[in-house]
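# below is the sequence, then the predicted model.
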Amino acid sequence: MHDLIAAPFQDHHLILRPGSQRAVKIGAARYADLEHAVATGRHLPGWLADVALRAWGVDTADRTADTAVLIRARGPFEFSRATWEINLGCDFDCEHCYLGQKRFDSLSWDGKDHLLHVMRDAGVIWLQITGGEPLIDPAFPAAYRLAHELGMQVELLSNGSQLSKPRILDLLTTYPPTKMSLSVYGATAETYDAVTRRRGAFQRFAKGLQAAVEAGVNIDLSLIITNRSAHEADAMQAWADRLGLPRRQYATISPTIHGGAEPLPSQSPEYLTHRKPFTGCPAGRTFFHVDPHGRASICKVGREPSIDIPTEGLTGLARLGSIADSLMLRTGGCSGCKLSGTCRVCRPMAKLLQTAKAPPHTYCQNA
């Protein structure tokens, strides 16, 4: 595998190390020098060998540029980030899950291969692979390796249930993710298994978490606070702190992706916090989301209209910007709102909440 990635990013150029969140910005002249070195098979430029040693402790002094560096071509759009639901299937059945019915179906391997190449060609540098539970997908290992080989920095969202399996740990240590975010649903087996509605889920998670920490996988924890786990919020935080892992707390439960209200009763009212005012986001501009069937949308929430990548390919992504504009217009119960300047919810999420008939006081200032 290549030691370094060189990629255009907006008006700049970056040097990245697979599996590392650190990036080094370089000028156009040095980028052109590196491109020439790779094309001609010269030794790595001295300045880059110094950068690699200082930034990542990687000794590349005796390497030729073409064997040490993967050059990423500039994409035709401004996209640099994407998320991909490799599958919606999951080995847990969490009552608060926003996916609703979790059907285990997705693209064939040829379709996944094509999709990853399209995302690479679109300019995606940072790719988040999620699900469902991505690690249980039979094609996950091959897709994960391919994303690395194409020069994407891969982040994983997982429930951690598979992390004690040697083949999974071997994959993650050979091709390190930039970050692996694990969801935590409780601090005891009784609570964890109740939230996930799977007996033995806590034991699998705890075993996998410990194995991944010992293997040196870059992990942070997402502490999911529901009405079943709220009494263990402090214990969940203490668990993360004992392991020395970064942690974030999530208590706002969303409707399903189809506007179903089923997850909302699991919300813990005492842990609800006010969101910051919504001031816009890069959805559909520098970021996009792809579902298991290759349909690209502006984000996980605003899923329609979408672009069918298997049939429209790379050129179809050009329409995401105009789709983003249309989805952000305030319509229905939000049109003409005098508090829109301080609204804390984006329009696609507000539409889901309205469809689900969520209690207005949980998200709307006008309530």
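On my side now, so go ahead. Residues are numbered from 1 along each chain as shown.
# going forward, measure contacts between C-alpha atoms and count neighbours the same way
Fine.
# what packs against the host helix or strand of residue 114?
Assigned by DSSP states H and E, residue 114 belongs to helix 109-122. Contact here means 3 or more Cα pairs under 8 Å, 6 or more residues apart in numbering; DSSP states H and E; on that basis helix 109-122 packs against helix 140-149, helix 309-316.
# could you give the angle of that helix to helix 140-149?
Using axes from the mean of the first three to the mean of the last three Cα atoms, to 10 degrees, the inter-axis angle of helix 109-122 relative to helix 140-149 is 20 degrees.
# so what does the next helix or strand after helix 109-122 touch, helix or strand wise?
Moving toward the C-terminus from helix 109-122, the next helix or strand (DSSP H and E) is strand 126-130. With contacts defined as 3+ Cα pairs under 8 Å, 6+ apart, the packing partners of strand 126-130 are strand 81-85, strand 153-158.
# ok, second structure coming up, stack it against the first:
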Amino acid sequence: MTEEHSSPYAVTVDATSHHLWKDKIPLLGRLDMELTERCNNNCIHCCINLPEDDKDARRRELSTDEIKGILTEAAVLGAMSVRFTGGEPLIRDDFTELYLFARKLGMKVMLFTNGRLITPEIADLLARVPPLEKIEITVYGMTKESYEAVARVPGSYDEFRRGMQLLMEKGIPFVVKGALLPPNRDEIDEFEAWAATIPAMDTSPSYSMFFDLRCRRDFPEKNRQIATLRLSPEDGVSVLSRDRERYLKSMREFCSKFMRPSGKKLLACGAGHGGCVDAYGMYQPCMMLRHPDCVYDLRSGSLEDSMTNYFPKLREMEAENPEYLARCARCFIKGLCEQCPAKSWMEHGTLDTPVEYLCGVAHAQAYDLGLLEEDEKAWEVEDWQERIDRFVNEEHQ
């Protein structure tokens, strides 16, 4: 479209017709940035956090100028938004400077935070220069006892509540999400009732429950602890399908689009079409994939080079593990399964080893939806397309 529209004050044209974009295709839609792995919480389930006072981590983190340079290049490559996450992004002393820099570049800012460091000054900043995306806050409990049993920091509950109140008072849009853990699993109804009172919440809150292991493979003991906190596949499906009618409607739509064997390609998702910059300048195809063969050092390269030369090669990677090829590559419920190179890396230190827990979750969901019979394995099913069509069309029969 090249049609121009005029008014007495301006001429509006399609952006792609402007000389700045001539013969160019934007390489990035959004950039994810982990500003730090350090956090002021010490959550029992976290796959990334390091202590707030970890001096070595702080020393290795990208400097203010390095982050600004990455943000500037991302904007040149077409990124219209950036997600600041961590760790706890507000823990950085230069957060305000980085936030304003991104907004002056024209980027929307999505902020993932636990809310504890939302001070009156931060709330004023967010009100004065809106992020243009809803802030996302994870809630670990509805009481001091449950919240701090997860966060493991005295006083963290009161600080979280204060942060919420400041956002509410300033009219700053935010949404909340939960993590289902032993200290708070009995609070789902209370949490959802409270979440419904938040003006920006237009859907029920999402939950983490099938927790990831440590992305860095750095603390084996914590990995063992995280594994004990996961819901069983059956219990997880029960949570997902609590609102049965809405759940089935969404799953019919999902299954009509995303249910088919993925084949040999390892990155069968959107990973590599964008990426995440970690706290130390490594650019990875997705936030969780930290295998050393899959990351690009921005301190010695560029976003453009990674997107045009490095990531395309990663997207051509194929599985070699015979077990993966016999199961995952042929499995028609792969769309329900979180199995991916990042999960294999976290669980096994490889890119293509099946993760049994995730396989169990996907099969439990498929059994619940009627796509599989008891004891069937999805990779052995030959009439999978007919089963999907039948499930998708059940609503209209």
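Structure received. Here the structure is a predicted model, which is why all the values come from computation and not from measurement.
# what about residue 214 of the first structure, how many neighbours?
Counted with other Cα atoms under 10 Å, the neighbours of residue 214 of the first structure add up to 9.
# helices along the stretch 151-300 of the first structure, start to end?
Ranges of helices in the stretch 151-300 of the first structure, per DSSP state H, counting those that start in this stretch, are 166-174, 189-196, 201-215, 233-243.
# ok, average deviation of the shortest one from the second structure?
Looking back up the chat, that one is helix 189-196 of the first structure. Superposing on the second structure and averaging over aligned pairs (mean Cα distance after the TM-score superposition for the first structure), helix 189-196 of the first structure comes out at 0.3 Å.
# that helix: how far from the chain's middle?
25 Å (Cα atoms, centre = their mean, to the nearest Å).
# try stretch 152-165 of the second structure
For stretch 152-165 of the second structure, the distance to the chain centre is 23 Å (Cα atoms, centre = their mean).
# which residue in the first structure aligns with residue 101 of the second structure?
Using TM-score structural alignment, the equivalent of residue 101 of the second structure in the first structure is residue 146.
# got the contact list for that match?
113, 116 (Cα atoms under 8 Å, 6 or more residues apart in numbering).
# what lines up with residue 43 of the first structure in the second structure?
Per TM-score structural alignment, residue 43 of the first structure is aligned with residue 9.
# related to what we said a few turns ago, for residue 287 of the first structure, which of the helices of the stretch 151-300 of the first structure is the nearest?
Checking the helices of the stretch 151-300 of the first structure against residue 287 of the first structure by Cα to Cα gives helix 166-174 as the closest, at 24.8 Å.
# out of the helices of the stretch 151-300 of the first structure, deepest packed?
helix 189-196 (a mean of 20; mean count of other Cα atoms under 10 Å).
# sorry, back to before: a markdown table for the helices and strands packed on helix 109-122 of the first structure, including distance to residue 359 of the first structure?
What follows is those, written out as a markdown table (distance: least, Cα to Cα, whole Å):
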| stretch | distance to residue 359 of the first structure |
| --- | --- |
| helix 140-149 | 38 |
| helix 309-316 | 36 |
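# most packed of the ones you listed?
Among these, highest average neighbours (mean count of other Cα under 10 Å) belong to helix 140-149, with a mean of 18.
# now the angle from that one to helix 166-174?
10 degrees.
# what ranges do the strands span in the first structure?
Taking DSSP state E, the strands of the first structure run over residues 4-9, 12-16, 23-26, 69-71, 81-85, 126-130, 153-158, 179-184, 219-224, 247-250, 287-290, 295-297, 307-308.
# can you name the residues in contact with the third one?
By that I understand strand 23-26 of the first structure. 12, 13, 14, 15, 16, 17, 55.
# which one of the helices and strands packed on helix 109-122 of the first structure lies nearest to residue 78 of the first structure?
Of those, nearest to residue 78 of the first structure by Cα to Cα is helix 309-316, at 12.9 Å.
# tell me what the closest one is packed against?
Against helix 309-316 of the first structure (3+ Cα pairs under 8 Å, 6+ apart) you get helix 109-122.
# quick one: the residue nearest to residue 100 of the first structure when sequence neighbours are not counted and residue 307 of the first structure, what's the gap?
In space, and not counting its chain neighbours, residue 100 of the first structure is closest to residue 256: 5.3 Å by Cα to Cα, 6 or more residues apart in numbering. Here residue 256 of the first structure is placed at a distance of 21 Å from residue 307 of the first structure (Cα to Cα, to the nearest Å).
# ok, the two, which is more surrounded?
When residue 256 of the first structure and residue 307 are compared for neighbours, residue 307 comes out ahead with 24 against 21, by other Cα under 10 Å.
# what's the more buried one in contact with, if anything?
Per Cα under 8 Å, 6+ apart, neighbours of residue 307 of the first structure: 295, 296, 297, 316, 317, 319, 320.
# cool, and residue 117 of the first structure?
Residue 117 of the first structure neighbours (Cα under 8 Å, 6+ apart): residue 150.
# what's it aligned with over in the second structure?
Counting by TM-score structural alignment, residue 117 of the first structure lines up with residue 72 in the second structure.
# so can I have CSV of the helices of the stretch 151-300 of the first structure showing distance to residue 336 of the first structure?
What follows is the helices of the stretch 151-300 of the first structure, written out as CSV (distance: least, Cα to Cα, whole Å):
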stretch, distance to residue 336 of the first structure
helix 166-174, 50
helix 189-196, 40
helix 201-215, 47
helix 233-243, 39
